[in-house]
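J.: model this:
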Amino acid sequence: MGSAIATRNPDTKAQPALGKTRRRRRRGGIAGIIFIANFAGIVILVLGSLLFNELRSGLTRARMDALRAQGSTIASVLAEAAIPADAVPVLDEARARAILRRLSREPGARLRLFSRDLRPIADSTILDDIVNVRELPPLGPAAPDITEVAGRAVSNVRVFMQGASDDPKKALIREVSTALQGNVVQSERFDEEGRRVVSVTVPIQRIRAVVGALTLESGDVSEIVEAERRALYPFIFSAILVTAISATLLAWSIAVPLRRLAAAADNVRRGRAQVLDADTLRKRPDEIGDLADALAAMTSSLQERIDANERFAADVAHEIKNPLAAIRNAAELLPRATSAESKTKLETIILNDARRVDRLVTDIANASRLDAELARASQQKFSIADMLDDLVRAYGSIGHARQVEVLVRYGDETDRLSVSGREEAISRILTNLLDNAMSFSPSPATISLSARRDGKLIRVEVADEGPGIPEEALQSIFNRFYTHRPTHAGEEGQAAFGKHSGLGLAIARQIAASHGGSIWAENRSDRSGARFILELPAA
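T.: Below is the predicted model of the structure:
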């Protein structure tokens, strides 16, 4: 039978679709590790902040309640002892200062007394003759205290975020003004020195007349804040530890395997290995396993292509060497020809073998360009029925001269016989099959074409009435450069021997495989002849 096989090894099994079987058994993979690792530290910090913000709020409220109770007590004492029993209640400032000097107060609490016209009357720092002593920083450059610097930075941020840029004196006056209206004011603010304080301002009133306001401030809130920070340290350290562990885990699970894959790929590039040595990584049930699978499949495919090219080059050399040897022998015998008949015969041999070499070179060039052409060509949806109708019309005149009739029938509606692919390439398959059938058909004979839809596939058959194919050659005809012309193939079949390169069926199978289809041959059971079946995915 004339024509042959794809330039690839037909026994090579197609690589399974990567990821489809692997990803079904995956639950997260590296994406889940990255997500959990990056959010674990944040979750710890958020939980710690929420917990200890609530703790700080509770401590601050408790401090405010204590100051309010003390302030209410002092205000009651001043209302009884520092307001004369006059018709118009007025605060006796001297007596009020004396009373405040004798009263005991919580350590660290600052007490200030204001008149009704917002004038300061007394301040505990003056009444107690308190002298503020601060330690000066050492002379010369000193190593910065990281804890102090961090604390100062956090405090500055808090001041900015809570609007402490407002004048502390104005904030105090607003509190006193509100208290002079008979209301108790509680607040958390910053004093003139930028320290965080808890402040409670209570009105001093006799019956319903407000004669002044008493403000108590506690500056030990900074200690509460510092205690809060110390309580947050375990959470911060835990977050850092989790982040470090996650970074190590990511490096171990991603960076190290990628370096191993890179080293294995480099070994293939340098020729130290023919295939990717990544069997351990391919067993991983994650994206690294997918990548290792893809790289291994790619290198195996490249190696198969290299082997196929080597075999193809050897076959090409062999196929071209045979006609060249015949030409050489005929050329050497031509000068010694004794008759015109033998001379003409030798010249015919030279001419036929030269044409065969030309045909071989042309078909080999076409086969070598096939992969690139298939990669560049765009896929389109087209009708197989329309293509078969065009081929029947084209081969009708050719078959008429040899009394070979070309018929086509459809097992489904023609609008259901559509495929998506490269129309010119599919037409090339059918043209090769028709050329093959035409060369083997006796006179008269019929070549039958049929097309039908079989589930998700379009099935096209080309049947002839030739001598058929030997059972042992049903697969061999798809070997490159394979030609089989039996002696009973008829005059046309014998005349065609030597005119075929043996690449027609090879190219047909290669095109079918590139479209996700298949092609095979079988003998007809109802009569003599062969049948070629082409299956392509339906569009």
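
J.: Going by C-alpha atoms from here, please, whenever you check contacts or count neighbours.
T.: Noted.

J.: so how far does stretch 114-126 reach from one end to the other?
T.: 14 Å (CA to CA, to the nearest Å).

J.: what sits up against it?
T.: Stretch 114-126 has contacts (CA atoms under 8 Å, 6 or more residues apart in numbering) with 91, 93, 97, 100-101, 110-113, 131, 173, 176-177, 180, 210-214.

J.: Now the buried members of those.
T.: Among the contacts of stretch 114-126, the ones that count as buried by 16 or more other CA atoms under 10 Å are 91, 93, 97, 100-101, 110-113, 176-177, 180, 210-214.

J.: Let's see which of those residues end up in strands.
T.: 110-113, 210-214 (DSSP state E).

J.: Packing partners of whichever strand or helix holds residue 301?
T.: Assessed by DSSP states H and E, residue 301 sits inside helix 287-333. Packing partners of helix 287-333 (3 or more CA pairs under 8 Å, 6 or more residues apart in numbering; DSSP states H and E): helix 256-269, helix 279-282, helix 340-376.

J.: One more, so I can put them side by side:
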Amino acid sequence: MEKAGTRRAPRRFWSRPFTLIRRVFGHAVFSSLTRRILFFNIAATVVLVAGILYLNQFREGLIDARVESLLTQGEIIAGAISASASVDTNSITIDPQKLLELQAGQSITPVPNDEDLDFPIDPERVAPVLRRLISPTRTRARIFDADANLLLDSRHLYSRGQVLRFDLPPVENEAQTWSEWFAGLINRLLQPGNLPVYKEAPGGDGSIYPEVMNALTGVRGALVRVTDRGELIVSVAVPVQRFRAVLGVLLLSTQAGDIDKIVHAERLAIMRVFGVATLVNILLSLLLSSTIANPLRRLAAAAIRVRRGAKQREEIPDFSYRQDEIGNLSIALREMTNALYDRIDAIESFAADVSHELKNPLTSLRSAVETLPLAKSEESKQRLTEIIFHDVRRLDRLISDISDASRLDAELARSDSTPVDMENLLGNLVDISRQIRSGRKPVEISLAVDNKAGNRSAFLVNGHDLRLGQIITNLIENARSFVPEKGGRITIRLSHTRDRVIATVEDNGPGIQAEDIDRIFERFYTDRPDGESFGQNSGLGLSISRQIAEAHGGSLKAENVHDAKTDAVTGARFTLSLPGGEDQ
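T.: Below is the predicted model:
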């Protein structure tokens, strides 16, 4: 027995089809992108069909054709009626006054007057003719006399043995089929609103029909009306004439709904085509959605997993085989994710290196501070004090370099690049390095610029002059620390290719150990020359220099300089390669 409050609400019957669709198509049918694709594709088809229904001239053409047909039919029937259906009195009218005025031997010729030419229509003679001409059609025919009074109505003409039948009025609450309801809706939307409403003539009075009154003047006419149910009735009135005298009027009318049934059939054919087109649109939209929404959903799910910070690397789905925007998005997300993971690894490694490098001077500083109170001689105290000052300076240098390295990427990303003339930059830095000599080795620094073409803009690069200058300064100071005390020489060369600017810093020091050529760019790696005191360098200079070069789209490499004859190492060479500026 179920507990109170745990009973599930009954599912509504209309939710079952949607559940089935979800099982067949998955979540693609109900995604926002899928709904938009379906909406816009179906909306375009709906607008097209609505335009066809609205601008379709089939209905107007059908009405015009029916009017012409009824007029032709009316002319034929009216001619037959006027020829065979008038009353013949077989009498001659003589004026008595003229008879008294006759003299002896004179005679009078009876001359018909206007009244003699006004032959009334005999319903008994007209009825058989009208029945034979109207029976094959569904047209309703009515004949009015010269006073617009109804003489005959084809609805009430029956031959011998025919069953008399009257049409009952429609039931007011009769249920409409969906096609009838749709046809009525389309008629209300597209049918002109200025059509007069059709009404039966009370007491057979034809004067309520304007076309009948016009026909009594000898002019045929036509008029389109609409019933209370919105069905069209086309009426034409043709005068019945004999010797140009109007004897009456023949009024022909279509059955209510005849034209509407033809138009309705035409519109149903259009709607069938619309249904097929809509079904094809839905299928194509779902197919299009599966090729767009599903890959995007997989990419979004992978991005969410990356954001949640799983312990292992999340693999972004690879759609690089697609030659479209989704393929480009997949490539960009994969590269971004790999760069993010690499940055995370670099941060973790950097944090570990910083912790290690800070721990060494802190350990030394702690030992010196703890030992200082125990020192008995002034010499021991002085030595411990020097160690403390040395470790403090080392910590200060480490913290400054670490801070510089940590904010380097953000600084380069925030500031805009500007054209930098490397020739002027290197010239200024060389002059400054030559002037600074206090506490440093006397070194000969030379600058050689290779500009055979004489193009002043050949050495322009896009970047940040302070950071590019920091690279050259670090390389000069690194070379200065390795050159010999006497005869030290640093040579800086500047050249360019078609799209690169190349600067080299070469010294005549002992060179680099072959196994350390790649390691010298690692953070906190130091390989100082003999005689230099420990802790004078943080080991971040070359690492920061390469980081700056790569941020500018360039590279920084190291190699040894060999003697051409003996192949002995005669120094080290650092090569900075940067992409040329836009003006190059």
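
J.: hang on, the earlier thing: and residue 153 of the first structure, which of the helices and strands packed on helix 287-333 of the first structure is closest to it?
T.: The closest of these to residue 153 of the first structure is helix 256-269. By CA to CA, the value is 39.0 Å.

J.: That closest one vs the second structure, average distance?
T.: Helix 256-269 of the first structure differs from its equivalent in the second structure by a mean of 3.3 Å after superposition (mean CA distance after the TM-score superposition for the first structure).

J.: Buried residues of that helix, list them for me.
T.: 257-258, 261, 264-265, 267-268.

J.: helices or strands up against it?
T.: helix 287-333.

J.: thinking again about what came up before, the inter-axis angle of the helix holding residue 301 of the first structure versus helix 340-376?
T.: Following axes from the mean of the first three to the mean of the last three CA atoms, to 10 degrees, one obtains 160 degrees for the angle between helix 287-333 of the first structure and helix 340-376.

J.: ok, average deviation of helix 287-333 of the first structure from the second structure?
T.: Looks like 2.4 Å for helix 287-333 of the first structure (mean CA distance after the TM-score superposition for the first structure).

J.: same for the longest helix anywhere in the first structure, what does it pack against?
T.: In the first structure, with assignment by DSSP state H, the single longest helix is helix 29-81. In terms of contacts (3+ CA pairs under 8 Å, 6+ apart), helix 29-81 of the first structure is packed against helix 93-102, strand 196-206, strand 209-218, helix 221-250.

J.: Just say which of these is most tucked in.
T.: strand 196-206 (a mean of 25; mean count of other CA atoms under 10 Å).

J.: what angle do that strand and strand 209-218 make?
T.: Using the same axes, to 10 degrees: strand 196-206 of the first structure against strand 209-218 is 160 degrees.

J.: Excluding sequence neighbours, find me the nearest residue to the counterpart of residue 226 of the first structure in the second structure.
T.: By TM-score structural alignment, residue 226 of the first structure lines up with residue 264 in the second structure. Nearest residue to residue 264 of the second structure, sequence neighbours excluded (CA to CA, 6 or more residues apart in numbering): residue 183, at 6.3 Å.

J.: Surely that neighbour touches residue 266?
T.: No: the criterion here is CA atoms under 8 Å, and residue 183 of the second structure misses it with residue 266 at 10.8 Å.

J.: quick revisit: turn the helices and strands packed on helix 29-81 of the first structure into TSV, columns for distance to residue 454 of the first structure.
T.: Shown next, in TSV, are these (distance: least, CA to CA, whole Å):
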stretch	distance to residue 454 of the first structure
helix 93-102	104
strand 196-206	82
strand 209-218	88
helix 221-250	49
